[in-house]
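[1] only the shape, not the letters, is given here:
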């Protein structure tokens, strides 16, 4: 990354004064005041629910503040008007891209800029502006390329170009808001982004950088603003901060790293041999003759850019899809492609999208707590749900996994009312706490748990020490965790990591699918990489480097990452 150039002017290009926003009784922003200098990178940190999204939504005109004022380049910014924010030179690159996949790069940049009364297209002028801006900031993308065929890194360049290109408005962005910009990038693509940021600030642009990755925040930012519970609790130079300090500022307490226990892997729990999965609308196999083995007491991590077959692998390992070729066994037995059979065999899952497939938001917490086990004798009899048993189990789960947000209505609380972190705790508890909790029993921590500083007891899940699945009424033999900490703040991430490591130490086999390489290196015993439905050999985590993983994620093959269709 080129050498960082400090801000060239102390004068503020953006000033927020006393910004407050309430949603009913919830105070999302509480009298927040911030400023941003020309050529400065200001990092915005905070837990989920701290108020970051609300604040930048107010800044970009999506929300109207209840109190406070915003000035951009010395002029008042009209509230609740995204067009006014764009005209003032404020651009935003969202975490989830807002591109039209079936259009070209040029068409995406022009989208929304052509006035209805314009009789002739201005594609020539737009193309020239796109090429010139791309060359100026090192963001070159072929204007006629179809967005659907671009890599994730190239799509992000298009998003940034949309903000920077001045075609169709008075000026391009002079203030750029980047929301989790490296969440889905390879290490090499992240490096390219950082080089672009350095060039942007060298040209005098100012950047608000939102990220949960503290290493990146410390690397790219000049100043750091930390929000907690809707309030600004600290603003400090990046040079005076470290990861431990920032983590404590974000959550209000020290966040200890996840503790690993030394243990040897046990017997093979899950084995794939030349597994192939086809899809009619896909040009290549979704899973292309992949092989892997997973043993009790180990974490096998699968890295890769989204959309390369990881979700299909997770679905196959949970019984949602039948293979078109190859074999799959759990504890030596082939199981039918029927999810209930896999649940009974001791396979637990943490799905990627907690809102879409993890929970049913309109159902109460107690129903979601036993959602995958309604058909078992523990929670149903003659096809009728045993409500008392299910609710007792849910209360025990809430206690053990510190699921907050149910204080008013208890287990009858609609699940959609939970925050993302607490929703994930509910899903995690459902996966790990498979032993039914009888009505009237105390919700004490199970044997082997111990208190952690500033948090609930750590749950020892009591897996049969690698001796195989006990099914419902025992504990999971195999945990398929697909993006288990996606969108969670640092405190919730640490909690989820510790629970997975504790389950692994108790004998569970954990398949971790993640796009967060820091998470992978923190948890994995072995690592493999998926690209275009193929899987590299699973190697010990210590044999991998970030560069090697990044190369394998883009289809290159490093020395330690040879693709194999044989035993992993």
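    Alright, I've got the coordinates. Quantities reported herein were computed from a predicted structural model and do not represent experimental measurements.
[2] can we go C-alpha only for contacts and neighbour counts from here?
    Noted.
[3] could you pull out the helices for the stretch 451-568 of the chain?
    490-505, 517-523, 546-553 (DSSP state H, counting those that start in this stretch).
[4] which helices and strands does the second one pack with?
    When contacts are defined as 3 or more CA pairs under 8 Å, 6 or more residues apart in numbering; DSSP states H and E, helix 517-523 packs onto strand 299-303.
[5] and for the strand it packs on, what are the contacting residues?
    Residues outside strand 299-303 that contact it (CA atoms under 8 Å, 6 or more residues apart in numbering): 294, 310, 504, 509-517, 520, 523-530, 538, 549, 553.
[6] adding another structure so you can compare the two:
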């Protein structure tokens, strides 16, 4: 952005420029863009954040399924109308945050440290507890260690000596997860579910349909050399019906589906296993607003069922509306833990750029 501004451009096109910015940095960027407008420059900003659209724009053009759904003056519209133009129907833009009593400890993470291939700490001495019946949001500038933290818990990343992840279950007792790989965690019958950032690279097999992707979670449970598809097919049909997945048939390759349908399949498969801990990394990235709210509602329903939910997200407004507590990470270190009901975007933005860890 700085390089483009330095060149003295007359027309500036920005595609999701605030995705990796804190609220304070976003305010500075918008001040620059408003000054450019006053200087007679033309600015096009592409964003899915409706509050930013209302703050910075003079006119809004809405795209739906690759077509122009209409252009309106910002001064004559509101977020609800823009949402209806984006989706094509009326939807409710409310995220429910129910309070669940009788919480139980599910995960106890102590001094987790993860190194990247260059031996640099991408997760640096992070400790926190996770309880049933809550959504723990994780905020941070993209690349601050959120992905590696979740993968470390799931046994997909090597944790350094001194790291500890203790899983508590009324049915299976207490287990130390550090040192176990994902196969061993599943083998112990521990009900952890993970919705990764990379949907078609780590989450699903793109050339397979819904049925075969469901089968991947249970093929080790079979007996004998042959696979039985009846149960996976029933589960796949249940996911398609309950989450309204649009697909020609259950064997249609998921890589040919829209991002929203792919994410519904991935989330549906994970919650079908009735997890006690559900971890999601950027669960709504790139999704339309209607599908995004479907995912939010699914996470809240899991919370009400007593599931401990971790939600890593980029949209601070959503984090504040969905989360019971919000942990903030900067450069791999935890810089704060806030109450989601009382925290502000300004507090989160400050902690997202605060180096040195929590006080």
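    Received, thanks. Just so you know, these numbers come straight off a predicted model, no measurement behind them.
[7] picking that back up, quick one, which of the helices of the stretch 451-568 of the first structure is nearest to residue 30 of the first structure?
    Comparing the helices of the stretch 451-568 of the first structure against residue 30 of the first structure with CA to CA, the closest turns out to be helix 490-505 (21.7 Å).
[8] just give the nearest non-adjacent residue to the spatially most central residue of the first structure, would you?
    The residue lying closest to the centre of the first structure (CA atoms, centre = their mean) is residue 486, at 2.3 Å. Spatial nearest neighbour of residue 486 of the first structure, chain neighbours left out: residue 352 (7.6 Å); criterion: CA to CA, 6 or more residues apart in numbering.
[9] quick one: map that neighbour onto the second structure.
    The alignment partner of residue 352 of the first structure in the second structure, by TM-score structural alignment, is residue 197.
[10] same deal with residue 542 of the first structure?
    So, by TM-score structural alignment, residue 542 of the first structure is matched to residue 341.
[11] what's the distance between its match and residue 323 of the second structure?
    8 Å (CA to CA, to the nearest Å).
[12] now residue 174 of the second structure
    Residue 174 of the second structure is 26 Å from residue 323 of the second structure, by CA to CA.
[13] which one's more surrounded, these two?
    The neighbour comparison of residue 174 of the second structure against residue 323 (other CA atoms under 10 Å) goes to residue 323, with 23 against 14.
[14] can you give me the neighbour number for the residue lying closest to residue 355 of the second structure once chain neighbours are set aside?
    Distances taken as CA to CA, 6+ apart place residue 330 nearest to residue 355 of the second structure, at 6.3 Å, with adjacent residues excluded. Counted with other CA under 10 Å, residues neighbouring residue 330 of the second structure total 27.
[15] buried set for stretch 257-265 of the second structure?
    257, 259-265 (16 or more other CA atoms under 10 Å).
[16] so can I have a markdown table of those residues showing secondary structure?
    Shown next, in a markdown table, are those (DSSP: H, G, I helix; E, B strand; the rest coil):
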| residue | secondary structure |
| --- | --- |
| 257 | coil |
| 259 | helix |
| 260 | helix |
| 261 | helix |
| 262 | helix |
| 263 | helix |
| 264 | helix |
| 265 | helix |
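[17] residue 114 of the second structure: which of the residues you listed is nearest?
    residue 263 (27.2 Å).
[18] so what's the closest one up against?
    199, 283-284.
[19] could the residues you listed be laid out in TSV, adding neighbour count and distance to residue 185 of the second structure?
    Shown next, in TSV, are the contacts of residue 263 of the second structure (neighbours: other CA atoms under 10 Å; distance: CA to CA, whole Å):
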residue	neighbour count	distance to residue 185 of the second structure
199	20	21
283	25	23
284	24	26
